[in-house]
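>>> Give me the fold of what follows.
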Amino acid sequence: MSTAHDSDLERAGPFLLAGRTAATEWVSLLLRRAGREVRLLEPRAEGVAVRAAWSEDAEGDAESFPSVAAAAAAHDTSALFIDYDDREGWPDGVVPEELPCPAVVISAFGRGPDAPRGGTLTVSAASGVLHLTGASGDPEGRPLLLHDRQTETIAGSYAAIALLLAASRSRPGHLIELTKHECFSICSAGEVVKWTYAGLSPTRLGSALFQPMEVMSASDGDLFVLCTSEEQWQRLMREMGDPEWASWEIFAHRGLRGENWDVLEPRLAEWMATRSCDELMDLALRERLPFAFALAPRGVEELEEEMSGSADVRDWLYRSTPSPQSAPPAPGSPGARAADLARPLEGVTVLDLSTVWATPLSTAQLAHFGARVIKVESQYRLDHTRSRIGELSLPDAHLPEWDRKGSFRETNQGKESATVNLGTAEGQRLLLDLAGQADVIVSNFTPGVAERLGLSAEALWEANPGLIIGRLSAYHPDSHLSRLVGFGYAMLLACGFGYQGEGEPWIDRSIAYPDPQAGFVLAFAMVDALQRRERSGRGALIEVDLFGPSAAMHRYLGRSYPPSEGAPRPLDAARGFELAAPAFSECLPCRHEEWVAVVCESGEEVARLASVLGADGPAAGESPRELARRLGQVSVQREAQQLEALLRDRGLAAQRVLDLRQLVREAGLTSAAHASSGLFRVPEGERHIHAASPWVLDGERYDSNRRAPRLGEHTPAVLADLLGLAPDAIADLETRKVAW
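Predicted structure coming up:
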């Protein structure tokens, strides 16, 4: 495995990062994992200063410059990053002029003077994710955060990808602009389709999607117990000895089990309590049940350190192994074409064998940047989102159901579809032939499956030494947990995002947050590998698991980082600066069961909040949550929209907690006339709205803006373009169900 210190890239100027925020720290961590040099740009009373905040020279003297442009020029800067949410350092939101390098800038809701202030809580509220997140055991039904930096890492990953592309494909003065609101709203897009396609509005207060789907106590700890299909439920009942109550009509299917959970839960709990966590996880492995440990963040960090064999958080993000041989770029390959930041991955061909969310979301980003992404499926092996219940496009009734599902259409925009039956030896050989002509191949098979299909890294590199192989799994592929089924909602608890503290109920209602977290890290690593290949000709095996980036987030952005004295910690894995925590970041209840998220950066703002509500300020020893409950006794008498406006008028960061219907109604649509605004748009050839790309280059949005493909829609074109097959040869493969 290559380490974060290794770099076969030609020496280039550093990336200058500005803004003392968690997003800046996450960007620095990703860039340093990729072997890039980063330096911190800080404002001064006169001009700016540059210092090596993330290296052994971190305590060295800072270099002073009269302007940002002068600092960038002096360091031959690859690209500049500014997070304008650092309002003390960069309060005006103005992009420096006459920059000698491209720039990537980010803010919560935009840099304009009328843009609302924002923090993780308010951005989460505006994206719809906060409305979806809560604890079924919480009698207040309060909207909750999974992590107090949850928006920063998602937006930071987007920014890091943009920085890599800007540094290699851009011209001085190019500006890529992002908002954390748009970046994080991608995380709720998979739930939005339930509203736009099926009229359903998921909520943290509703019944569970599956049952059982709860944190339950074993004899020595907690587990998240989940059955996503009737087959899994029957296997669990068989293991429990087929109890008589399992045949009751009230438990006949998952809908009824949800309605009668108060009857079912104690029966399951009694049996679970007689088994240890290890016994139950052995059962999960044996019967292919998506159970997971329910872990606190500290437990996640310790387990990742054990699985990876490293205490360096950079190693937890992804693993990169170069191919043993190199292949010179072919004429017209990505390395040979002219730089174009508008479509920086044009000419790159990606084979996408993945399914569900995390990995298809990753390859969708490559499609937005101009790559040709070919979804490889077959009628024997569909993307699981093609078979989900509901989410049907009613206006497309003439299409097969597998082409009408909203979740599939959301994460596969801009891709092509080719059918290859990997259940046959000939289909496996056909895929190897396609891999020989591709640049990237991506999958999320359970570890070991690719090898059984003849798609080991060695076999793929024999076909194409320059191939980038991207793989995403639930757990580290070499660990004792690698064979477990990693279902998104279960991984939420396994990755430490359900823990609120000792004695508090587990957060068990939300999005599958580790999926986009890992998916964007995979996209970053693949872009980095493509850039390395331009210089070395060597491919790479990139391995990401859902667990690793989540563990890195807990430790690196945790309040106790760096670890205690004596713990192993490489110097240049240290943070560049202390991360400030807001004095108050809570949700206040309003009329009609609505909530308003409020963030106060200082004690003065907390006092101002209490004054606006006509309440006393915080009492000595009163915690923020206790203060929120007291203020909530007053706020609950107000309309949410009125309270939001009142607090903003008093200079406070406030945002209504939007449900998915409100999100769609208020977010606006991206159009040709307003390319740089709006969370959603209707892709070409589509009838429904879907999430727009969050990247905006010089006022124009990066976006594939094409609908998701029909199953096998592009099979003839793909086989003809990549392999030169004639129509009769393609028809023969389809007839024999090799390409089917």
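>>> use CA for all of it now, contacts and neighbours both
Noted.
>>> Please identify the buried residues of the helix ranked longest in the chain?
Assignment by DSSP state H gives helix 514-536 as the longest helix of the chain. When neighbours are counted by 16 or more other CA atoms under 10 Å, the buried residues of helix 514-536 are found to be 514-534, 536.
>>> Second input sequence below; structure requested for side-by-side comparison:
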Amino acid sequence: MSHSNGSAAAAEEVPVRPASSAALRGVRVVEAGRGIAVSYAAKLLRDQGASVVKVDDDDPLRRWSAASPDEPLTGDGPLWSFLQLGKTIVTQTPAEADIVLTSAGWDGRAPVVVHVTPFGLDGPLAGRVANEFTLQAWCGLMSACGTKDSPPLPMGAGPGEWATGATAALAALAGRRAGGATVDVAALEVMAVCLNNYPTLYREFTGNVAALSRSGDWPSVVRCKDGWVGLCIFTAQQWADFAVMIDRPDLAEDERCTSMGARSRNRAFVEANVGPRLAGHTAAEIVELGGLFRVPVALIGNGEPLFDMEHPRERGVFLGNPAGFRQPRSPVLHHGRPGHDDHAGPAAATQRTTRPLEGVRVVDLTAFWAGPYATHLLAALGAEVVKVESPTRPDGMRFATVKSPAEPDWMEFGPTFHGTNPGKRSVTVDLATEDGRARFLRLVATADVVVENFTPRVMDGLGLGYDELRRVKPDLVMLRQPGFGLDGPWANHAAFAQTMEQTTGIAWLTGLPDGEPLVRSTIDPITGLHGAFAVLTALERRAATGQGELVEVPMLEVALNIAAEPIVTWSATGYRMDRQGARGPGAVPQGVYRCAGEEQWAALAVETDEQWQALARLTGWGADLATRAERRARHDEIDERLAAWFADRDRDATAELILNAGVPAAPVWDQMLQDELPQLVARHFYQPLEHPIAGTVRHPGIGMHSQQLDLTLRGPAPTLGQHTEEVLRDA
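Prediction:
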């Protein structure tokens, strides 16, 4: 951890204004709960024009700062000020609202009520205490996060809470569009999908039940001349381009390097051949080369240097907060036609239906993970999603398959492709030809929404930008999800989730204090969540004005919101948050402890003095460490004693014992066995679907449950071009 006498970011003159659109103007929201997830859900709605009333029931977040974790503030903390900007703070709960977001129950009246809890409203873990740290253990993330020499580690910046908040905001608009609903959002279920890359689908397709290695991908975050630089080399073509970029074309065809798995198995060889090539260059030089060679390369950010990076500065990504610091703007950017935002009031809720997007047609041009997850959510909410792929260059996730290209139908066994595309229809169209573009435009003319996630040059180069599409469908909503945004110096740089975690400081907070920053690739599905939310806001606006619009959701700006705490903490206080392994500022002790048996670990995070006293009664020692400051000062000693206490104990029984005492704890669940977690089994989280080639495929849910909404998936992922004839014959 590092300190500064102050922050230039806080002192610089910046416009003080909340980012807002009018999409939800007139919608009344009550935020009646505690924690980041509920507050972020309400913030997303507020940033789209809703009026939000926050009921402050002495929320501990208000007096919290990571810069002084053991000393409650006398004023509002920076994270609180970021989350509550533009809301009205009250002490008495309003009796009525259009939407209620709650983590503690609701007694008033509202057409839409979204309950946001750790485990959901039913099941064996319902009502149990949990936090981000223990939920990362429960969901399986920790089992594959870390290094080969480390215990399981958490992912920094707490992405699960922010993903849960985005899900709650999406659930609120889905319930509103359906004419009213009560929705149960479970953080565990959101994190099971968004913090893992479909491990149980991988197991089903391969029969491999072995736990995934914590060795991580390499090269990922690598030493260079002036510090660290981030790489994301995913495809064989990217590796070939990278090999040329570092002047080692001989590595392009070396079987020890040509796949992510091979590079992981041969890490020592790759390090010895790649490391020296990067060590003589600065991070800025390597990033510039990456842009030229279209290899995803990133500066390694944290709260400190982000404000000085060229691209976010030129795009105006950071806004001023009245409390005197800078913060990321909303990641949902509306490009509505001038003069059409000033409608008189909110759109009327759609007539009651169990499928909120029934009758909405979405043309899906997306590839890989972020875009397809956005359209997957739209399909789960009832939209008809038509997935458009090139017959020669289909969705790249079809190539991330567990089958050899020598096997028949090898492209139909990609776990991530299956996970993000159930219920869609696939058509093949070659947009590089005049006939293909004409067929595509006829399809757009029948659509309500078009979604794409290429770099900006792709659609514009094809002559299929929003203005061209609007000529055939004037009220069209178009969602664009570029990595870095539609403009700016990095606009056409290649980017994946790893790139965003590296740039924004999420990777900086993940890993051992003296080790390299680590990536986990969670920003893809979290960007997809924000994209689906953006589409629903644009459909609300269209219902009120009759106007379509272009909506932009850059991956970078989603990641900046997920990394909001280290960003606003640095800007407000000059305190830089750094990676601490399994420890963190909020809970003391916090750690992962080895239990009896091979690779058996338990996670523990003590947030309050009362919880510590409850744990002390179980262990028989430590009652004298009455305050968090005392425990932090002796954290090493506490870890040693807890390690000895856990060492010969059964993992699950010990976690249950601690939970029964009211202390947050969890087994570090093997992500490959996620579908055996009793809480997920009890809530029927997995839905089996019959695929014509892959057979029975069990798909995870989307983190929402509702008796009023039908959220079942309508079918398996499509085979390539499966529905071309039936869809295009009418287009």
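>>> Give me the packing partners of the longest helix of the first structure, helices and strands only.
Under the contact definition 3 or more CA pairs under 8 Å, 6 or more residues apart in numbering; DSSP states H and E, helix 514-536 of the first structure sits against helix 150-169, helix 358-368, strand 468-473, helix 488-494, strand 538-545, helix 547-556.
>>> equivalent range in the second structure for it?
Residue correspondence for helix 514-536 of the first structure in the second structure, counting by TM-score structural alignment: residues 523-545.
>>> what's the mean gap between the matching stretch and the aligned bit of the first structure?
Per the superposition on the first structure, stretch 523-545 of the second structure and its aligned residues are separated by 0.9 Å on average (mean CA distance after the TM-score superposition for the first structure).
>>> Which position in the first structure pairs with R294 of the second structure?
So R294 of the second structure corresponds to R288, using TM-score structural alignment.
>>> Okay, strands next: where are they in the stretch 101-250 of the second structure?
112-117, 181-186, 221-224, 227-231 (DSSP state E, counting those that start in this stretch).
>>> most tightly surrounded among those strands?
By mean neighbour count, with neighbours taken as mean count of other CA atoms under 10 Å, strand 112-117 ranks first of the strands of the stretch 101-250 of the second structure at a mean of 27.
>>> if I line the two up, what does V449 of the second structure land on in the first structure?
Aligned partner of V449 of the second structure by TM-score structural alignment: V440.
>>> can you pull the contacts of its match?
348-351, 467-470 (CA atoms under 8 Å, 6 or more residues apart in numbering).
>>> let's go with 6 Å and repeat that
Applying CA atoms under 6 Å, 6 or more residues apart in numbering, one finds that V440 of the first structure lies in contact with 350, 467-469.
>>> I'd like to know which of the residues you listed is nearest to V596 of the first structure.
Comparing these against V596 of the first structure with CA to CA picks out V350 as the nearest, at 42.8 Å.
>>> The stretch 251-400 of the second structure: helices as residue ranges?
For the stretch 251-400 of the second structure, the helices identified by DSSP state H, counting those that start in this stretch occupy 260-265, 267-279, 283-293, 310-315, 370-380, in order along the chain.
>>> how about those helices, which one is nearest F133 of the second structure?
Using CA to CA as the criterion, the shortest distance between F133 of the second structure and the helices of the stretch 251-400 of the second structure is 24.1 Å, found for helix 370-380.
>>> Kindly calculate the angle that the closest one makes with helix 523-545.
Our comparison of helix 370-380 of the second structure with helix 523-545, counting by axes from the mean of the first three to the mean of the last three CA atoms, to 10 degrees, yields an angle of 50 degrees.
>>> Before I go, just wanted to say thanks for your time.
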